[in-house]
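Enquirer: here is a sequence with its predicted model. Questions after.
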Amino acid sequence: MSSSAPLAPTFATHEVTNQAPPLVYDAWKTDVPLREAVHREGGGWAEADIAKYGPLVGGELMQQGFLANENKPKFKPFDRYGNRLDEVEFHPAYHRIMEAAITHGIPNFAWRHEQTPGAHVARMALSYLHNQADQGTSCPLTMTYACVPTFRHHPGLAQQWLPRVTAASYDSRFIPSEKKTGVTIGMGMTEKQGGSDVRSNTTRAHRLGEKGPGNPYSLVGHKFFFSAPMSDAFFVLAQAEGGLSCFLLPRFTPDGERNAIRIQRLKDKLGDWSNASSEVEFQGAVAWMVGEEGRGVATILEMVALTRQDCMIGSSSLMRQALVQAIHHTRHRKAFGRRLVDQPLMLNVLADLALESEAHTVLTARVARAVDAGPRDEREAAFARMATAVGKYWVCKRAPVFVNEAQECLGGAGYVEESNLPRLYRQAPLNSIWEGSGNIQCLDVLRAATREPASREALFQELMTAQGGHPAFDAELARISKDFADTATLEGRSRFVVERLALALQASLLLRAGNSQVADTFCETRLGGAHGACFGTLPAHAPLKALVERAFGEDASA
């Protein structure tokens, strides 16, 4: 070889091309369906507050979410000297996400603006945005939001705790709550032997003095799922003399000592990695009865109703984030000489995902309005009881298959942890399981339909307001009425009935929202049968490009 021959560039094997750039964007500004839904349902007055969170979610918090999930919580049972700690250690990214969420109002906005109609709708939007950056932190945030009605069963406890529950301040210190600027609240209902059948709970509550609401008890027993064990206090169920009752269980006793809550281990979960879930034992832990003795389920169900709403918010926002990632990737990736988004079959898939995502968003926002108006409007309260269960069942059920389809849009890159699609996919099944699985939701729908005529009437009145909007919708209304008429076999058919009810409710909301391209396509495909079993099966005449552009516009990247 001649000494004058040029040397090959060392290690310069190729040039990186045809890759989507990092996505940094405004999660609020680029979400037309969400913005329209929030205004339609009465939360538009809070747009300035919501808008502040959009760039944070699409920027810094998205990166913090990666870090918080890569660095899982660690259980610290003892200190180096052998003293009992029962603490959970979190990565700084987790604390930063929690700080941003609480400061911007995820758990507290609705309560701080409670006298203004639409406050819970605005808070829904904030939570919807937050979930897209990280889902694990939404567990303690949701429970802290949802605990307020349960606290109000006892004015003394409410006066003591609610100022810090609703404070826009995150205080992560493991110290007695009265020394903190803000607190978070967890809950524990299920035990090994019962699961959803909480009336089979064996944890015992022994009174320490006078019995009844507001008085202290000593708890002995266990919880098999004890969410967010680093919280400052928990609502739990235990058997008192008069039956299953609700108790407030703080981490510290009134004298400042660590309460006898013994963490056995942290759960090794499929997803939700940034958050800790645990198994615990109560070894004489001091707690205060909340609500009437023997009425524990009814007392804590007010909290559960709000957490079920948040399951809908969580799943609809997961699907939104998966859609955003899919559209962004396909706009920048080329194959066979064209961008992926310009290929007819890929465009069909994206449009189908966009259509479904918007349907879930409008239903979630409508339920938030019912939750918001319920205390002032009996019809809205009745509608919320049934619609929450319908929506919780259907929206949460759709998340895993939706996220998987979005992964496929990215190909192999969507299966690699460097994208956030695997995290979304692991997270997707959670909300259909948490706070009552699919069967529980269907049974709740049937219970409300048969035992609470006002709830059934309110839901059907809601559906009837869109009658005449589309032939397929009108035909679906007639079928649903017949489905409910056959009560002998209704329980065994309830999943099918609730599914059709959810689709009809989504269709009615889309029809009344006024975008004919979205509403007509949804009615034709989801109700009229012009759709296959998989995504990407919209008819050829569907407005595919318009649906994708509406979902995530060309100017999405910041």
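Expert: Received it, and whenever you're ready, just let me know what you need. Numbering: from 1, shown residues only.
Enquirer: going forward, measure contacts and count neighbours with C-alpha atoms only.
Expert: Fine.
Enquirer: what's the top strand by length along the chain packed up against?
Expert: In terms of residue count, the longest strand belonging to the chain (DSSP state E) is strand 277-290. Packing partners of strand 277-290 (3 or more CA pairs under 8 Å, 6 or more residues apart in numbering; DSSP states H and E): strand 216-227, strand 243-250, strand 261-266.
Enquirer: out of those, nearest to L538?
Expert: Nearest to L538 among the helices and strands packed on strand 277-290 is strand 216-227 (40.7 Å), distances taken as CA to CA.
Enquirer: for the stretch 451-558 of the chain, which segments count as helices?
Expert: 453-464, 471-485, 494-513, 516-522, 544-551 (DSSP state H, counting those that start in this stretch).
Enquirer: the structure to be compared is supplied as follows:
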Amino acid sequence: MQTSSSARADLRVVTNQAPPLAGHNVVTSDAALTEGVLRHGDQQVLDSLVGLGAEAGSADAREHGQLANEHHPELTPYDRYGNRIDEVAFHPSWHWLMERAVGHGLAATPWEEQAAGDRHAHLRRAAGFMAWSHTEPGHGCPISMTYAAVPALRADDAIAQQWTPLLASRHYDPGVRSPSQKLGALAGMGMTEKQGGSDVRANVTQARPAGGDGTYTLHGHKWFTSAPMNDVFLVLAQTDAGVTCFVVPRVLPDGTRNQLDVVRLKDKLGNRSNASSELEMDGTVAVRLGDEGRGVRTIIEMVAATRLDCVLGSASLMRRAVSEASWHVTHRSAFGSRLVDKPLMQNVVADLAVESEAATALALRLASAVDALDDPHEAALRRIALPLAKFWVCKRTPTMVAEALECLGGNGYVEESVLPLLYREAPLNSVWEGSGNVNALDVLRALTREPATLDAWITEVGLARGGDHRLDRAVEDTLALIGSLMGEPEGMERNARRLASRMAAVLQGSLLVRHAPAEVADLFCASRLSPTYDGVLGTLEGGDLRAVVDRTTPTL
């Protein structure tokens, strides 16, 4: 008979729990990512990411990601003497994450590397961004905006030369100081206002000329400005000529603080680490970027780059979620055997893996297109595929993450598992930089105003012609749908989501048929390209499901 002390000891013995998923290399354990990097880049690019992958998968990184979200940023409007300072304090773990993200070249570094002749700078950065985002999604926002600011700043050579070296620096240098005193800088963006949202032409913030040198003062508000502690912001405001883009420094050249009043920090659904804010401006100094009245056209380059990061971020959320799910079911037993050996669970995890691999393949294909800026086909493909991917991949993420969470059961419902954070974060990229409707309508805009974009899509998906009869049929059906809707504006808009979904899935199918293992491509085409596919995960038929699960399960 057991003594009470030995019984208590037995209660403390943990059995049938998956060990922590920590200590793995996020890059080298991701077959879809590594194969994509080699496909569009080379071994040297992949080798340059191995150190990042090891750090991203470490126990330290996981802990810092949790701490950054447990200890929220705090706004201090005034200092002890009553001076308006509008500073936001972050937990040390936020700075730990930011320092490494910048140090790994995930901010604006690729633009200067590309200018110096690096043919894979954006691919390297995209793969690194996806891998590093496994640590924590919130700090990716200022990193992404800093990356995206550079192509917009190129509307003015002098402004670009002033800011690009700092934004492209690998030095993380926080603090409110003059840019001349900093080793690196971060950028933000202020487009939307409370009365307009995505309809930025309804903005009411006014820009008033303050001299003949392109300097203005801004008077109004911005409803969402992430990372208000960044060093420079691209902001839209109205002039007599219409919506215009402006560069707003946090600190003026003479060292005084620009007037940027942080009204409050937003209480968001997803991550808590990043400080999304509401700003008011009254006399805020700004420098015009581009021509008056051409603000949307000027800032659209930044929007395009941040849309790419929405796709990369969502693909990363998918991969982190399926990694946690596949790791759990491989180590957890129920009803007499491991979960991974149960046919239905195997079906679910394999389906998650297929969804994740399709998203990764499309995200890396888009990144490679940024590396080929002077190629007309790549430019046209980027124009149509960015809103397609932004719509489809980001829209699929919440469903996919929810299913991954369910694989862990109750274990997935507690914060320590990280699945709740991923689940709350999953809808973000569908909202940021244009909702699903905005991106679906942008697809229509490209199709009707830029015929070369449809030609680029047809050429790209045509590279897989004959590789799978279901893909061939889906291409024909999608082209028939486009033809039936052309010339019928109301019907085309009403069916914009349907069209974007089909075009995106066909593009993913083409990439998988050409490049993925046969079992992955077969399962994708049999499900996603079927006319009767209802989107329910875990309903795959046929195929080597176990091979797909094993392919996606991380190894230590």
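Expert: Yep, it's here. Keep in mind that what you see is a predicted model, and the values were worked out from it rather than measured.
Enquirer: mind checking which of the helices of the stretch 451-558 of the first structure is nearest R379 of the first structure?
Expert: Across the helices of the stretch 451-558 of the first structure, closest to R379 of the first structure is helix 453-464 (CA to CA), at 6.0 Å.
Enquirer: could you give the angle of the closest one to helix 494-513?
Expert: Orientation check (axes from the mean of the first three to the mean of the last three CA atoms, to 10 degrees): helix 453-464 of the first structure against helix 494-513 gives 50 degrees.
Enquirer: Provide the aligned range in the second structure for helix 453-464 of the first structure.
Expert: Here helix 453-464 of the first structure aligns to the second structure at residues 451-462, judged by TM-score structural alignment.
Enquirer: off-centre distance for the matching stretch?
Expert: Distance of stretch 451-462 of the second structure from the chain centroid (CA atoms, centre = their mean, to the nearest Å) equals 24 Å.
Enquirer: give the buried residues for it.
Expert: Buried residues in stretch 451-462 of the second structure, counting neighbours by 16 or more other CA atoms under 10 Å, are found at 452-454, 456-458, 460-462.
Enquirer: mind checking what L511 of the second structure lines up with in the first structure?
Expert: By TM-score structural alignment, L511 of the second structure lines up with L509.
Enquirer: dump the residue contacts of the nearest residue to its match once chain neighbours are set aside.
Expert: Residue nearest to L509 of the first structure in three dimensions, not counting chain neighbours: V362, with 6.7 Å by CA to CA, 6 or more residues apart in numbering. By CA atoms under 8 Å, 6 or more residues apart in numbering, the contact list for V362 of the first structure reads 33-34, 37, 506, 509-510.
Enquirer: max pairwise distance over these: which two?
Expert: For those, the maximum inter-member distance is 14.3 Å, found between L34 and Q506 (CA to CA).
Enquirer: which residues of the stretch 251-400 of the second structure fall in strands?
Expert: With strands called from DSSP state E, counting those that start in this stretch, the stretch 251-400 of the second structure shows them at 261-265, 276-289, 333-334, 337-338.
Enquirer: which of the ones you listed sits most buried?
Expert: Highest mean neighbour count among the strands of the stretch 251-400 of the second structure (mean count of other CA atoms under 10 Å): strand 276-289, with a mean of 22.
Enquirer: quick check: angle from that strand to strand 242-249?
Expert: Here the directions of strand 276-289 of the second structure and strand 242-249 differ by 100 degrees (the same axes, to 10 degrees).
Enquirer: perfect, that will be all.
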